[in-house]
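A.B. asks: What follows is a predicted structure for the sequence shown.
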Amino acid sequence: MPSIAGTEPFDSAKELHELFIQRTHVCLWLGVVFFSLFSLLDFIYCRSFFWLFLGYRLGFVALLVFLLLLLRYPPVRQYSHSVMWSAMLLGTIVITVMTVHLGGFASGYYVGILLMIAGGFSVLPLTVPQSLILGGLMYLVYTVTVSLISLSHGSISVPALANNSFFFFAIILITSVQCYDEIQITVKSLRAKASLRAILTELRLYTDNLEQLVCKRLEMLEESDLKFFDLYNALPDLVVLIDDKGVIRMVNRLGAAMLNQTVENLEETMIFDYLFETDPDVFVKRVIDRINEEGAIRDVQLQMITPRGRRLEVEISGNHIALSQAGMHYHLVIRDITATKKMEREVLKSSQLLDTSRQAAIFGLARLAECRDDCTGSHLLRIREYTRILAVELSGFPEIKGIITAQFIEDLCLSSILHDIGKIGIPDAILLKPDHLSAEEFSIMQQHCLYGSEALTLDDYEEEELGFLKMGQEIALNHHECWDGSGYPNGLSGMQIPLTARITALADVYDALTSSRPYKPAYNHEQARMYIIKESGRQFDPMIVSAFLKREQEFKAARRDLLLHTHPSSITTDTHGQP
């Protein structure tokens, strides 16, 4: 549109420069506020460096205030880009110096630079080249500074450098993409403001030619509609309009391509045809019925399939639209989340691998003590299985309903194998003695409960994160306590004894009875069963004994299977030839 008399043509470079000056003030003030506030983090995280870091921060804040004062003078305003870039690079230097004090590349303080990049680039109207260059310079300042200082003190932590570099480049790339979108939107916004000013001028100049002005506005409206239509078709998600029968009435171009179809081929077809192993009634219930009830839905996950057989994981959001003379219709936005779901499965697989590694580490820790008198580790395997059997049965008992959860069982199976970890502190002469212990020796042996409890103390850790170790501590301390109070080391009785220790106590005694020792032969299952029944209410919690009797065949089978797996010659048989 030609410029109107009295108005200037739109100059995007000039407008962006003015906007940059405004945003520079905002960024510098944000730097003043946040660099000061993050002193709280220094006080909590690295108190020994608090005063030194406070000096760095206040020095940088003073520099920012000085730059703000300089920008008040018109001759300096034209150099706002240089001022802002200098502030970002100086801030990078300050944070880099802090990371050097805290271990160089191993320090997580470099995240402060990432916050500067994310915050500054989101506020400033930067082009993609500008964001890449500035981000690259900040990265070079950080890596070169830390590398030079690290080399002068020893060596560079290459894994930490690689990890930090990955996040640097990821943030730089993400913010550069954001800068691209923001600059486009900003230019359009500035252009729209310039157009609005031109429109106001036109209204003043052409009030005597209103009809002509209305025609111009109609043309602009049509152009706006075309732009909206282009935007609709440019959306990467599948956007469909369906009626209450599931017939697709309208679809965007890129969304149709997601299903390997054209708009013409998709319209007037049934959306049910593109569902993978989902009954139409299920789709109606989860999508259409919910929209009718709630007015809108979000993030309903289903699977779809293209005519070529490619399966898609999708997320559906939508609402209803009442069209005149056409009844109720439903507007759905269907997003392809196949890649996201794949990533979630990979994360889950990694988590499961980590859990397996953790269990292996705990098992190895328990065997440090156990292998001194059982190098096979089979005792630990049996204890873990026996406690699992008892816990699963007890989870249905009304007396403790809700206490034994799936997490409780998982932690118990992991922590029960640590019950004798304290034996590592018992002398070999007592632990490996092939005969009954004297009273003095038995008193020393009893100390393994205290040793185990102390070894698993969690003073420096969060209990929620290491619940199985907390559970292991109470088992190690209390698994020789008796229901009637005659046990050790503290003479606890009844419900004073933790449930985990009561469960492990029975499992441990059953395994001790059915295992041979230098001073006794192994009991068969029936003999061990009779002993446990006799000790119900004395050594053992009657409720735990009841759970054992209900699952005794599983005890018997687990003992047989694990003995066959480790040393089959050790299996004893009863008079009927059963182990």
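C.D. replies: Looks like it arrived, so ask away.
A.B. asks: alpha carbons only for contacts and neighbour counts from here, please
C.D. replies: OK.
A.B. asks: So which bits of the longest strand that the chain contains are buried?
C.D. replies: Of all the elements of type strand in the chain, the one with the most residues (DSSP state E) is strand 311-323. Neighbour-count burial for strand 311-323 flags 311-320 (criterion: 16 or more other Cα atoms under 10 Å).
A.B. asks: now the next helix or strand after that strand against strand 311-323, angle please.
C.D. replies: From strand 311-323 onward toward the C-terminus, using DSSP states H and E, the following helix or strand is strand 327-336. Strand 327-336 runs at 150 degrees relative to strand 311-323, counting by axes from the mean of the first three to the mean of the last three Cα atoms, to 10 degrees.
A.B. asks: another structure for you, compare them:
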Amino acid sequence: MRKKPSTTGTQAVPVHEEMEELFYQRTRICLWLGVVFFSLFALLDYVHARSFFPLFLFYRLSYVLIMLGLLAILHLPPIRRHTPAIMFAVMLLGTLVISLMTVKLGGFASGYYVGILLMIAGAFSVLPLTVAQALRLGASMYLVYALTVYVNDRPLDRPELMYVINNSFFFFTLVIVTTVQCFDEFHTQLRSLRAQKSLQTISRELKRYTGNLESLVRERLALLEESDLKFRDLYNNLLDLVVLIDMHGMIRMINPHGADLLECSSQLLENRPFSDFLPPHERELFHGDVLTRIRRGERIKGVQMQMLTYRGRPLEVELSGNTVHLPEHGECCQLIIRDISLTKEMETRVLESKQLLDTSRQAAIFGLARLAECRDDTTGAHLLRIRAYTRILAVELATVPELQSVITEHFIDDLCLSSLLHDIGKIGISDAILLKPGRLTAEEYETMQRHCTYGSNALASAEKGSESLSFLRLGQEITRYHHERWDGRGYPYGLAGEAIPLSARIIALADVYDALTSTRPYKPAYPHEQARRLIAEESGRRFDPVIVEAFLRREQEFKSAGTRLTRDRARTS
């Protein structure tokens, strides 16, 4: 009876300890982000609350010093054990600081509470929080905000109560959205860590059973000319599939483990074509590439392919090989084939986990974008339509020779994702202006124009926390410049022509088409034909003529997409 090998090597770290280490590392990231952004937002205080700037600067610097102090001592073991409690306390203290600023700027009527929402969106997307932790922290931050403002702003009249309801709605909506994201990311992270542990265990098992296989093979091959018996002994004891084939692809020798792996006896396998155990799509690769290279004297290593057992069961294998000369068989190809089916399965699971994480992030981004849209979008389908129109235009523009090097598949995917964020800055515009049914005054219109810079600045801050999120760079371009005009009469900077980023020029047309064909408080929905005529008339004035031409070529797809998405959203509402 074979003795079971003993476990060797370093003891694996439990998954929960790795999650604690991940929480600690991301807490440090959050604290550094807090230091940077709390300091930078003093510029916003200087612009929008100049009379309180000295007081607000004192609040911010005090909070920043506290975070720097915690960063300095957080590496100490007695302190490090309390990382979650410290992080939660920092979040609540930051909420208190922003709430005190809110009190000075009008209480519940002030839009400064958005800073608390940004803290939640940032921290909850970075920290590996459980659902319970996310809900407790979100509820605690709301209580700190609500109680602080209420104590300093009572009694509340009817307009202020409406602001309380409005702010509470957005607060809890964001907490729920980010909690869903936390649930997905936390469990995805757990599955990923467990998959890594499984892969590590498999790797240790393979090393324990195979040892240093390549070194063993090289040592034994050096003795082939001395003893054919030693050669056969080597084949009989290797735990991988080792097969000897002649230059015509016929099996001349196979080791016992290889025969077991192929679910057949060594006697039946010998003198059969090796290609009998390959799927049709792999035979050309084997004969046209692998076998040809070995015949030329090249050494093959790490070629992954599929095989079939005698009973037709598929195997994922990794193949290495070289040429050997044996007195009994002449010039032959020696193949060492390792079964990697289990490893491939684990890789697939890890890939599925990553795809699930990407899906969760996109859902969270859509939810955050809806926070800005849901206050003035009665249909609820605006974001879906903008994304659809953007893809139609981008795919058509990719056929323009001058733009083919710019509009790649990756560019289109990032553009469609970032298009959802084009009006994220509206979250900083008060309801009195955003929901006004009539024409805006000059002062109100100037305030509304600021949503471009609000949104771009917010996305720029988010991008600093994650260099891998390339779509946020497009998002900054779109939010800042999508109201610029081709003739230079747009806002906020009056850019003209190709000085306006291509991404913003595309979204500008998609956004205007949706505005024209949608019902708004100040106008009915225009039919597609009227919207088409108005856009065509603005070619060279408001819009890039190349983009207008692309729209006209695909106008029926615009019309169909708008109708379908509006109808689908109405059914699900």
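C.D. replies: Thanks, I have it. This is a predicted model, so every value here is computed, not measured.
A.B. asks: Give me the mean deviation of the longest strand of structure 1 from structure 2.
C.D. replies: Aligned to structure 2 and superposed, strand 311-323 of structure 1 gives a mean residue distance of 2.3 Å (mean Cα distance after the TM-score superposition for structure 1).
A.B. asks: E443 of structure 2 - how many residues pack around it?
C.D. replies: For E443 of structure 2, the count of nearby residues is 8 (other Cα atoms under 10 Å).
A.B. asks: and the equivalent of it over in structure 1, how far is that from H479 of structure 1?
C.D. replies: Using TM-score structural alignment, the partner of E443 of structure 2 in structure 1 is E440. Computed with Cα to Cα, to the nearest Å, the distance linking E440 of structure 1 and H479 of structure 1 is 21 Å.
A.B. asks: Just give me the residue closest to the centre of structure 2.
C.D. replies: In structure 2, the C-alpha closest to the average C-alpha coordinate belongs to D358, at a distance of 4.1 Å (Cα atoms, centre = their mean).
A.B. asks: which residue lines up with N252 of structure 1 in structure 2?
C.D. replies: Using TM-score structural alignment to pair residues, one finds that N252 of structure 1 aligns to N255 in structure 2.
A.B. asks: burial measure for that match, as a count.
C.D. replies: Each residue near N255 of structure 2 was counted by other Cα under 10 Å, and the total is 23.
A.B. asks: now do E396 of structure 2
C.D. replies: 17.
A.B. asks: Now it: closest residue in space, sequence neighbours ignored.
C.D. replies: Spatially, and ignoring its direct neighbours in sequence, E396 of structure 2 is nearest to A550 (6.0 Å; Cα to Cα, 6 or more residues apart in numbering).
A.B. asks: What span of structure 1 is the one helix or strand that neighbour maps to aligned with?
C.D. replies: Assigned by DSSP H and E, A550 of structure 2 belongs to helix 545-553. Counting by TM-score structural alignment, helix 545-553 of structure 2 lines up with residues 542-550 of structure 1.
A.B. asks: residues of the matching stretch that come out buried?
C.D. replies: Judged by neighbour count (16+ other Cα under 10 Å), stretch 542-550 of structure 1 contains these buried residues: 542, 544-548.
A.B. asks: L368 of structure 1 -> structure 2?
C.D. replies: Using TM-score structural alignment, the equivalent of L368 of structure 1 in structure 2 is L371.
A.B. asks: For the longest helix that structure 1 contains, what is the distance to the chain centroid?
C.D. replies: Of all segments of type helix in structure 1, defined using DSSP state H, the longest is helix 158-205. If you compare the mean C-alpha spot of helix 158-205 of structure 1 with that of the full chain, they lie 29 Å apart, counting by Cα atoms, centre = their mean, to the nearest Å.
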